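Visitor: Make a model of this:
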Amino acid sequence: MTPADAPTGPRSLRLGEWPIVDDHAIAQEQRTVFQQRKLAVEAYARGESLKQIAQDCGVHRSTVLRLARQGQQAHADGRLWGYRALVPHVRVQAYERSKAPRVLVHKTAGNAGAFAQLLRRHPSLASQLRRELEVSNVVLQAGEPGRLKGVKGAAARFHQACRNLGLGAGDYPLNQTDKAVRSLGRTLRAWMQDDFDLAARAAGTRIKPASALRQLPERGASDAFDTVEFDAHKMDVRLKVIDRDPLGGEQSYETDRVWLLAIIDVATRCILGYTLSTKRECSRFEAIATFRRAVTPASVPELTLPGLRLLPSGGFVSQAVEQTRFACWRQIRLDNARAHLAVTSLDVVCEALGCTADFGPAYQPDDRPFIERFFGTVTATLSRRLPGALPGRAGAQTALKRLRDPQDTMRLIVTTQELEELLDLTVWNYHGTPHSGLGGLTPLEMMQRHVLGIGREPVRLRLIPQPLREHPELLHDPVLCRVHGNLGRGERPYISFFHVRYTSEWLARRSGLIGQRLRIHYDERDLRRLRASTEDGQVLDDLLASGAWRYEPHSLMVRQEVFKAKRRRQLEFGAGDNPIEAFLALRRKDAGKRRRSASDIAQVQRERRTASTKAKARVNATSPPPEAPPMPASSQPSTGPVKGKRLRIERGFAR
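Guide: Presented below is the predicted three-dimensional model:
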């Protein structure tokens, strides 16, 4: 006995969850039968006997059990069949053919359900047929109900797939007069009628984020820092890097693509954190860097470009509302990118930050409408207004033609540093601009209302732990490294991390740690210093890199590229040489031909610029305020009565 045929007891019936039916819309004859069935099922749910129900309602006992069982089955819309299963002549279960299809050479009838039977026997055929709609091989033209275009090509590929499965001329559908082309078209149309997103993709359109919000109100949030959305966006803009060689000359190279990663708060539309990446593809390190920037305080950006102005009403969230410093969200929505599904990214999101991850369907940007709408704002207000904008596919082809033109100049194209300043200005002013989705309020004003409790109850913010505030590198999962050393050779203890030795004064004196493993936390943006602890939790002094790696700021990506070039025998450097300078010299050779090499140069410049900014901020924070220089006696203000002095004129001057 299958679960569908199993008897349904009165206690398992929850008629309050059954979808109701407007019986006035049913014909008079069928309405009488429906009302009798409804009374019978309700009496059965109350615990009355089937014999008494048959006498009072005139419904056979087997019919009552069948109706109760059918009402508990799942409908295609996600709910139960409920009272809809009680309507006469309603088919609860779709027709499934059991007999083999007939050979129809001169007729076109008699094979009802044969095509569905074929798809059930061969699921690969159903997958291929559905893929025809997903990749837009079959297009739905405008009109109601619409006309399918490309069915003949899909049918030809479908028939070839049937032959590949071993179906011959005597098997269905190849033994039919029309080769089941009409059944194939009806199946495609039925799938589109049941799935609006599939039909929209076949029609060549997509739901706009605003429309998605109206149809899916549950995607919103009522409190700040409750739900956030995270995604990456490839900016359609040409960038350049200005490199200064050791001789003092300047060279301009065009870089590869640039990615924008951002986190937006759903309730207030505030951008909590964002990151620019010049890599060819985003990795988990960029995602974690965005998470870290979203939970750490931000500072006022320093603008060097002339003509840029920060709005007084704008600002960053943690800078404008101090209560949100180190605040974290409850739920984050991501897509199914590999960088988001990485174990390290999930550990940061779910364990270190203590929030839940909601992974939406792949290739469905409307499932995260708020962050997609922000990317659209950045594209309209920033990317397409730059001289090197690439508006759409036609613009990309035009840019490729310009790249092949030897007379093309990059004088007007912005650099990566200029793009960072423009992006800081855009986010700052975005927070101070009235938002139509917030009733005319700015995102910062809405955030202040939620946090400070203006006109509503204040939200309870959840702050990250104190160790994460002081050491954001703890967001990463620790890496276990074994301590090396040899007492017989006089080799002090050290660890090897990504081809570079690390040690400290404390570790160099602890010979008992040789052979043990240390838990290493690192900042992928700067590998000059590592944070280490023993396996039992004892925190050690920071480990410093050896050689030139200790003084040259560099990221994990740069180090990996350096040693990759060394393994390929493209780069050679000695113990006293600067590996970063050698790497830059290697990339300068082909930066004019390969945009990826120019992106590596831009990455090194960004890391040096960031390290210099942090060093200045550290010095300003630790150094005492400068003392005022002593004022000369003549300029000091006099106190008390002033006595006149006798003027003495030297000889040689006339009176």
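Visitor: Please make it C-alpha for all contacts and neighbour counts, starting now.
Guide: Will do.
Visitor: Tell me the helix or strand right after whatever helix or strand residue 285 lives in.
Guide: Residue 285 belongs to helix 284-295 when assigned by DSSP states H and E. Counting by DSSP H and E, the next helix or strand C-terminal to helix 284-295 is helix 317-320.
Visitor: what does that next one contact?
Guide: Helix 317-320 is contacted from outside by 270-272, 296-300, 324-326, 444, 447, using C-alpha atoms under 8 Å, 6 or more residues apart in numbering.
Visitor: Alongside the first, I'd like the structure of this one:
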Amino acid sequence: MLSIFTTDDGDVRAEVINPDETPEELAEHEIRRCWLQVVIDVATREVLGWVISETADADHSMALLRMATRDKTKEKIRYGCKREPVPPPGLGLALADNGNATRNATVYGGQLGMGMTVMTGRAYQPMDKQVVERLFGTVQWQVLNFQPGYTGSRPGELTGYAPKASAKISHDDLYGTITRFFIDEYPFRPHYGTGMYGATPRQKREDAMTLYGPIDPPSQRERCLHLGVKVRATTTSEGVSAFKIPFNSTELQRFADGSSKTVTVHLDPDDLRKVYITAEGLNTVIEASLRMTVFKDLSLEEAIEIMEAATKANPTQRTLHERHLSEAMARRARESGFFPDSRDPASYQTIERLQRRADRLLQVEVRPPS
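Guide: Prediction:
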């Protein structure tokens, strides 16, 4: 594995590292290539979700679908947006290209489970997805090319300009700029695409709501079962543990009946307050609630980061209590001024990587107050 980084004078270098011994967090001056993934409403051109990630894969496509169907007030507050983001809708039809990020069993299964119709664009036919292609052009010319380090749309376009040496923007800064553009600017700009006739996306959404009405957003149960993450777990007297986070309910304990049973936990990485549990031979879906209230406002990645921070602060402790976790949260709040959001591209990772980080905490018990 290679670590790619820049020196203080802007030179790009690389060194060989051991992935088993090197921390996941980027060191100073390390760089990477990012993907911008977007989902929009074709009828109104409203942008429903956006994710910047290290790779284009099924995990990030599912994160994009979850963002499209949830409230985005968190992003509005964090990045100082002045307008209201588009409210969460239900999704009726999905049109995507042939990339492996969207054309895979995980994404198709989630979309079909939500009752969506799935369409796949033809290979090398940009007119099949012209609405999305046009949006990326708008973002490029009205947002990205004003940022230091912009490399141009093709190699050698910016003659005499050294983009790597000029880059001073962080991933979070870039995501904040794109967020403000999608919430504060793009919905209120006249659009001259097919069928828009100069109306703004927000005007088109209001017309669509008046003429046709909304598609109700999915419930938390649907989000967990179809767009969430599946974790195999074993029942105990304290419920089940997914990513070292405890969940329990009376219904779950009745099903376990004092014995260890293997179940599947369906978890929404953006909302940890409830999970839904299925098992072989079980005809109903069991609901279980979060047993560590300190995690109730956090995403899955934020919760793992808090546990890692608490573990580092208490290296001799084998049990993490609410007090340890609260102290870790307070310390991070003082140091950073806010908690990293799950959409922060500097921290958002694949579910497999989050699972590996959680597995490193196997020797540490996370104990609810009860």
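Visitor: Need the nearest residue in space to residue 126 of the first structure, chain neighbours excluded.
Guide: Among residues not flanking residue 126 of the first structure along the chain, residue 119 sits closest, at 5.4 Å (C-alpha to C-alpha, 6 or more residues apart in numbering).
Visitor: now do residue 263 of the second structure
Guide: residue 279 is the one closest to residue 263 of the second structure (C-alpha to C-alpha, 6+ apart), at 4.7 Å.
Visitor: all helices in the stretch 201-350 of the first structure, in order from the N-terminus.
Guide: 209-215, 284-295, 317-320, 338-341, 343-347 (DSSP state H, counting those that start in this stretch).
Visitor: Would you mind giving those as JSON lines with distance to residue 133 of the first structure and mean neighbour count added?
Guide: Putting these into JSON lines (distance: least, C-alpha to C-alpha, whole Å; neighbours: other C-alpha atoms under 10 Å) gives the following:
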{"stretch": "helix 209-215", "distance to residue 133 of the first structure": "21", "mean neighbour count": "14"}
{"stretch": "helix 284-295", "distance to residue 133 of the first structure": "32", "mean neighbour count": "22"}
{"stretch": "helix 317-320", "distance to residue 133 of the first structure": "43", "mean neighbour count": "19"}
{"stretch": "helix 338-341", "distance to residue 133 of the first structure": "25", "mean neighbour count": "17"}
{"stretch": "helix 343-347", "distance to residue 133 of the first structure": "33", "mean neighbour count": "18"}
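Visitor: Verify the contact between the residue nearest to residue 263 of the second structure and residue 262 for me.
Guide: Yes: with contact defined as C-alpha atoms under 8 Å, residue 279 of the second structure and residue 262 form a contacting pair (7.0 Å).
Visitor: Enumerate every residue touching the residue located most distally from the centre of the second structure.
Guide: Ranked by distance from the centre of the second structure (C-alpha atoms, centre = their mean), the top residue is residue 160, with 36.9 Å. Residue 160 of the second structure is in contact with no residue at all, counting by C-alpha under 8 Å, 6+ apart.
Visitor: Quick check: residue 476 of the first structure vs residue 336 of the first structure, distance?
Guide: Separation of residue 476 of the first structure from residue 336 of the first structure (C-alpha to C-alpha, to the nearest Å) stands at 20 Å.
Visitor: Looking at those two, which is more packed in?
Guide: Neighbours were counted for residue 476 of the first structure and for residue 336 using other C-alpha atoms under 10 Å; residue 476 has more, 20 against 14.
Visitor: can you pull the contacts of the counterpart of that one in the second structure?
Guide: Structural alignment (TM-score structural alignment) places residue 476 of the first structure against residue 227 in the second structure. Shown in contact with residue 227 of the second structure (C-alpha under 8 Å, 6+ apart): 62, 65, 66, 110, 111, 268.
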